[in-house]
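Colleague: Below is the sequence, then the predicted model.
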Amino acid sequence: MTIKNYPWWKDSTVYQIWPASYKDSNGDGIGDIQGIISTLDYLEDLGISVVWLSPHYDSPQDDMGYDISDYESVYHKYGNMDDMNQLIDEVHKRDMKLILDLVINHTSDQHAWFKESKSSLTNPKRDWYIWRKPQYDSKGNRKPPTNWSSIFSGSAWNYDPTTDEYYLCLFAKSQPDLNWENEECRNAIYKSALEFWFKKGIDGFRIDVASMYSKASNSKGKFEDAPIIYPNQEFQPAGELTTNGPRIHEFHKEMFKKITSKYDVMTVGEVGFCSKQEALKYVSHAEKEMNMMFLFNVVCVGYDGDKFDFKGFNLKNFKDAVISQSDFAQGTDAWSTVFIENHDQARSVSRFGNTSTDELWNKSAKLLNMLEISLTGTLYIYQGQEIGMTNLPKNWSIDEYKDIETLNYWAKHKIEHPNDSESDLKLMQNIQITARDHARSPVQWDDSPNGGFTSGKPWMKVNENFTKINVKSQINDSNSILSFYKKSIQLRQLYKKLFIHGDFKILDYENEDLFSFIKSFEDSKSYIVLNFSNKTIPFKPLVDGELELLHTNVDTPEPGVLSPYEGRIYI
């Protein structure tokens, strides 16, 4: 492998900001752009080179900004366009980059395009969204065009009485899917959602649901019913009918050719799951579509399709997920991503570490960081991850949760299982493990009221452990998770050939306690051993030759054993 003349984004460390919960500057209880600007020195000191800002656009906020009503405006509670221009300038002053979220599978139903589209059957923008006529059963009851289920539960179709047709909404009913089959619509998307911001100087996009723009239909444009997976449910996951569709690569190539290739920018697509062959179509350099993508094998380990039907997992499952998420890029011209948290996933230390004691919380958060900094690809860190923020308290009721995905699922469950306390308890236990709200609670900056996030009433309750887990308590503590992250990022950059670009080989796949692997680049090698158990394990290196200890999460490593959640990185 050679790394000559590679682009800047390969070596980058990206920090994702979820604006509503990051930092509030004006006391209204909602994070904002000025709050972000006030922390840029903190991010620079941490070693961040790219800031990824989750949706900041004008929006009714039904789905926390993923329902966009105007691509060219800023949500007023986050600030205004002057604030965004200042953010772009301040990021660049620190030699960092800024990327935005690109949400172009759907808009809000309050977007001017959709208002026109739904106004009549003959409106010029009617075909900018996906409309279909109703079906009727033998009794004359009106039914949706297909049995597809929404990702947020219920039907993926919503009836509009104005024109007696249904529109497709694979997410919330207020998020109608755009019709990418319409070239005029695609060009409007490119101009409003991409080019507008590139001209302002932003450095790229994270592309939301990047595998879903192309829906499969027959030669007459008819959508087929999805296979029956859940026999007791009316609506079924659309699966391959709406993912990795027949024209998806054509659309991405067009977007690259018309827009992104004209700028020195990065694109990372949220793809989710796909085969190695499909992955290479998306992110092989030769294909000219996207630079890299997010696959969800790691963050979704333990559940298959339904995140609230959590099955649990073992370390072999976790290793399989790491392999699947990175293997497609090894020995190819593709590039991968390294992440273990984002706005859609629960906190990693609660899911993959151990928060039962302060010591194990500290060690396991560092252990997960050691895994991440050793893996090949562009590294992504989610806000609060660097201080070991945890899932929400288990004594919180469903009333404290805000996310549309969780609340819709709970409401559907209550209808299907009335007065079933045992079933309620099981679902609540799964919500406590996997709900998106765990990542969306406000960032804990200090031990003052509301964790220093806001001087007002926060839009969402701050995790009660903010007095213990916060930036202020860690920033000058050499033993803190935050200090560990800072050192880890420095080491990753110092040994970038090995850790960012090196080949990856697992040594102990069958071991249910230890995760050991080799990173290699030309004649250089690193040996990483991570104890993912809460017990002391006998340890003998699985490699020959002299080992130099480069990084560890314990003060004094003991010869011959690994303590619970101890990790070591050797050169």
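Modeller: Done, it's in. Numbers count the residues shown, from 1 in each chain.
Colleague: can we go C-alpha only for contacts and neighbour counts from here?
Modeller: Will do.
Colleague: in the stretch 251-400 of the chain, which spans are strands?
Modeller: Assigned by DSSP state E, counting those that start in this stretch, the stretch 251-400 of the chain shows strands spanning 266-272, 292-295, 337-338, 378-382.
Colleague: Contacts for the last one next, please.
Modeller: Residues external to strand 378-382 that are found in contact with it (CA atoms under 8 Å, 6 or more residues apart in numbering): 9-17, 336-343, 372-373, 500.
Colleague: Check which residues of the following helix or strand past it are buried.
Modeller: Toward the C-terminal end, the helix or strand that comes next after strand 378-382 (DSSP states H and E) is helix 404-416. The neighbour-count check on helix 404-416 (16 or more other CA atoms under 10 Å) flags 404-407, 409-410 as buried.
Colleague: Stretch 183-191 too?
Modeller: Buried, per 16+ other CA under 10 Å, within stretch 183-191: 185-187, 189-190.
Colleague: As TSV, those residues with distance to residue 323 and secondary structure would be great.
Modeller: Compiled in TSV, these are given as follows (distance: CA to CA, whole Å; DSSP: H, G, I helix; E, B strand; the rest coil):
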residue	distance to residue 323	secondary structure
185	38	helix
186	35	helix
187	37	helix
189	35	helix
190	34	helix
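Colleague: who's in contact with the residue sitting nearest the centre point of the chain?
Modeller: Geometric centre of the chain, nearest residue: residue 342, 3.9 Å, by CA atoms, centre = their mean. Residues near residue 342 by CA under 8 Å, 6+ apart: 16, 381-382, 439.
Colleague: Please repeat the previous calculation with a cut-off of 6 Å.
Modeller: Residues near residue 342 by CA atoms under 6 Å, 6 or more residues apart in numbering: residue 382.
Colleague: just to revisit the earlier point, distance to residue 560 and mean neighbour count added to the strands of the stretch 251-400 of the chain, as JSON lines?
Modeller: Formatted as JSON lines, the strands of the stretch 251-400 of the chain follow (distance: least, CA to CA, whole Å; neighbours: other CA atoms under 10 Å):
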{"stretch": "strand 266-272", "distance to residue 560": "40", "mean neighbour count": "21"}
{"stretch": "strand 292-295", "distance to residue 560": "36", "mean neighbour count": "24"}
{"stretch": "strand 337-338", "distance to residue 560": "30", "mean neighbour count": "24"}
{"stretch": "strand 378-382", "distance to residue 560": "32", "mean neighbour count": "22"}
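Colleague: Structure two is appended below for comparative analysis:
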Amino acid sequence: MTKWWKDATVYQIYPRSFNDSNGDGIGDINGITEKLPYLKELGIDVIWLSPVYQSPNDDNGYDISDYEAIMDEFGTMNDYEQMLLEAKRLDLKIMMDLVVNHTSDEHQWFIESKKSKTNDKRAYYIWHDPKTNGEPPTQWAAAFGGSVWEYDETSEQYYLHLFSKKQPDLNWESDAMRQDVYRMMRNWLDKGVAGFRMDVINMISKDPTYPEGKKLKTGYTDGSPYYFNGPKVHAYLQEMRREALSGYDTITVGEMPNVSVDQAKLYTAEERKELDMVFHFDHVGLGDGELGKWTPKPWKLTDLKQIFSRWQEGLDEVGWNSLYWSNHDQPRALSRFGNDQETYRVKSGKMLATCLHMLKGTPYVFQGEEIGMTNVQFSSLDDYRDLESINAFHELTEKGLLTEEEMMEAIYKRGRDNARTPMQWSNQVNAGFTSGTPWIGVNPNYRTINVHDALAKKDSLFYYYQKLIKLRKTHEIIVEGRYHLLYQDREDIYVYKRVLNDQTLIVLTNFTDQTVTVDLPYQLMMSDCLITNEDEAIEKSDAGYQLKPYGAYVFLLN
């Protein structure tokens, strides 16, 4: 099969917040279809859709009650198929979100599984007897607060849920369950989807002995060593490749918290026939404190460079990298890694885009990133919708670990709803997202940050992304060149080179609001400048080249 995804760019759509076509305040599939020409103009190749399956929405669609039906709020299967046809006409591919670590507790499999210990779907989920004193099998903490175990009085057993209690974990030890998952995947591929982004896919294999974890501040224990990258995960993914993906020319990316470079080599090495690439979390965890992202600390550029370099060098010639700053689970990239104040918002957005898109790997753009959308600060917890943030607020404040003010500050900086405010299409009411009442508030800065204005300004962030995406298509060195970090100890600049045959690409980015000097051993003045966010050629003094605040240049040396 071809590796067409190597020079492709992926655009992630969070459907609930993208575009509402019927005025109910919720983004939908027909709304996506309306905006496909916009995405074609941007130049992307693949659209990754966050879940559009039937769901009671305990976790915004990541709790699926029917893998082969479309969520009523999003439309119908006919709407979905029309979107696929229009995408195909525009030569855009669709990548589905595959959520098979868990289902909703309203999925028919779980409804059957709960009926009795002898039900033929019982083994589709993970059931466990209580301890002799009636307590759950372990004190593991769930990702959304509380215990991972929920007691079922009917059968007098606990079921495992690593996330919400309405998201019971599937039991991948069950042959029948795995075959049902593979059949479902083939059905979507037969419809014409191009592949899958696989939600927390390195959590599907658990240590069957369920050891107790280390004690946490919350009183629960850390079970993560026993469900991340488990004993059979590679066997399951190789089987998935054989049973569900072989025969199709797909793109696959696995979301993998707690994955190392060495583990990623196993997941992505071509000869192992598992996945094409993984999403690691190393850079988005920068600055995590004692309570993770809820106690954020300042991050250092040297740490970011070290992380990116470790992954660039580690997977070179072995696997393949996915490149991203943000997604539906992360704060806005500009607010996290750039400068979201109006003076430098567009320029630092271009700098961040340059830094990422010139790396080796497949870049991912999250909706709104291409127009410079930023974090939001709602005045009340009542304005937030994210289950993780709301549960963490109550758990951490009630246990006295954080004050309400500290918790709100953390949500402003790192909460998932930062990424989920509606797409800002225009300066009209509700940012042009809906004619109704939006399901979550619109960021008030939509009056100055929106697609309409971005398309009207030739020097906008949108057109800069468009150019970066085109460069990947026209310069093989951007796709295949080897990566080498320069100035690893500098806290102000990120400079690296890419090398392919007799060509060298030099990427210079300034992560500060100060002018800095770079003493490079290269003659850049006579080189081709492929792209820059500056209005003029780079300046050279006796001390070296001058990089203005948030400046970015890419030079091709032949």
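Modeller: Okay, I see it. From a predicted model like this one, the values you see are computed outputs, not experimental measurements.
Colleague: Let me see the TM-score of these two.
Modeller: The TM-score (TM-score structural alignment, normalised by the length of the second structure) is 0.96; 549 aligned residues with a CA RMSD of 1.5 Å.
Colleague: returning to that earlier point: determine which of the strands of the stretch 251-400 of the first structure approaches residue 22 of the first structure most closely.
Modeller: Closest to residue 22 of the first structure of the strands of the stretch 251-400 of the first structure, according to CA to CA: strand 378-382, at 10.6 Å.
Colleague: After superposing, tell me the mean distance of that closest one to the second structure.
Modeller: The superposed strand 378-382 of the first structure is, by mean CA distance after the TM-score superposition for the first structure, a mean 0.8 Å from where its aligned residues fall in the second structure.
Colleague: quick one, which of the strands of the stretch 251-400 of the first structure is nearest to residue 478 of the first structure?
Modeller: strand 378-382 (20.0 Å).
Colleague: Find me the equivalent region of the closest one in the second structure.
Modeller: For strand 378-382 of the first structure, the aligned range in the second structure is residues 362-366, judged by TM-score structural alignment.
Colleague: chain center to the matching stretch, what's the gap?
Modeller: 9 Å (CA atoms, centre = their mean, to the nearest Å).
Colleague: Stretch 377-385 of the first structure too?
Modeller: Worked out by CA atoms, centre = their mean, stretch 377-385 of the first structure lies 10 Å from the chain centre.
Colleague: follow-up on the earlier one: for residue 510 of the first structure, see how far away the residue nearest to the centre of the first structure is.
Modeller: As defined by CA to CA, to the nearest Å, residue 342 of the first structure lies at a distance of 29 Å from residue 510 of the first structure.
Colleague: all strands for the stretch 451-571 of the first structure, in order.
Modeller: Under DSSP E, counting those that start in this stretch, the stretch 451-571 of the first structure gives strands at 503-506, 514-521, 524-531, 537-538, 549-552, 561-562, 567-570.
Colleague: Where do the strands of the stretch 101-250 of the second structure begin and end?
Modeller: Under DSSP E, counting those that start in this stretch, the stretch 101-250 of the second structure gives strands at 127-128, 149-152, 157-160, 195-198, 214-215, 221-222.
Colleague: Residue range in the second structure corresponding to stretch 84-104 of the first structure, please.
Modeller: If you align by TM-score structural alignment, stretch 84-104 of the first structure falls on residues 80-100 of the second structure.
Colleague: and the matching stretch, which residues are buried?
Modeller: Buried, per 16+ other CA under 10 Å, within stretch 80-100 of the second structure: 80, 83-84, 86-87, 92-100.
Colleague: buried residues in stretch 293-303 of the second structure?
Modeller: 293-296, 301-303.
Colleague: As TSV, these with distance to residue 458 of the second structure would be great.
Modeller: Output for these, formatted as TSV (distance: CA to CA, whole Å):
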residue	distance to residue 458 of the second structure
293	37
294	39
295	40
296	37
301	31
302	34
303	35
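Colleague: what's the most distant pair in those?
Modeller: Between any two of these (CA to CA), the greatest distance is 22.4 Å, for 294 and 302.
Colleague: neighbours around residue 542 of the first structure, how many?
Modeller: Residues within reach of residue 542 of the first structure, counting by other CA atoms under 10 Å, total 12.
Colleague: Please report the distance of it from residue 529 of the first structure.
Modeller: Distance of residue 542 of the first structure to residue 529 of the first structure, given as CA to CA: 9 Å.
Colleague: now do residue 283 of the first structure
Modeller: Applying CA to CA to residue 283 of the first structure and residue 529 of the first structure gives a distance of 30 Å.
Colleague: Can you give the contact residues for stretch 342-360 of the second structure?
Modeller: 338-339, 478-479, 550, 552.
Colleague: Quick check: the two most widely separated of those?
Modeller: Largest separation among the contacts of stretch 342-360 of the second structure by CA to CA: 339 and 479, giving 28.0 Å.
Colleague: just checking, residue 482 of the second structure touches residue 497?
Modeller: No. Counting by CA atoms under 6 Å, residue 482 of the second structure sits too far from residue 497 to count as a contact (8.0 Å).
Colleague: so what's in contact with these two at the same time?
Modeller: By CA under 6 Å, 6+ apart, no residue touches both residue 482 of the second structure and residue 497.
Colleague: Now do the nearest residue to residue 185 of the second structure once chain neighbours are set aside: how many residues are near it, please.
Modeller: Nearest non-adjacent residue to residue 185 of the second structure, counting by CA to CA, 6 or more residues apart in numbering: residue 244, 6.2 Å away. The number of residues packed near residue 244 of the second structure is 20, by other CA under 10 Å.
Colleague: Quick one: map residue 244 of the second structure onto the first structure.
Modeller: So residue 244 of the second structure corresponds to residue 259, using TM-score structural alignment.
Colleague: so how far does the match of stretch 84-104 of the first structure reach from one end to the other?
Modeller: End-to-end distance for stretch 80-100 of the second structure: 21 Å, by CA to CA.
Colleague: How about stretch 379-394 of the second structure?
Modeller: End-to-end distance (CA to CA), stretch 379-394 of the second structure: 17 Å.
Colleague: Give me the distance between that stretch and the centre of its chain.
Modeller: Centre-to-centre, stretch 379-394 of the second structure and its host chain are 20 Å apart (CA atoms, centre = their mean).
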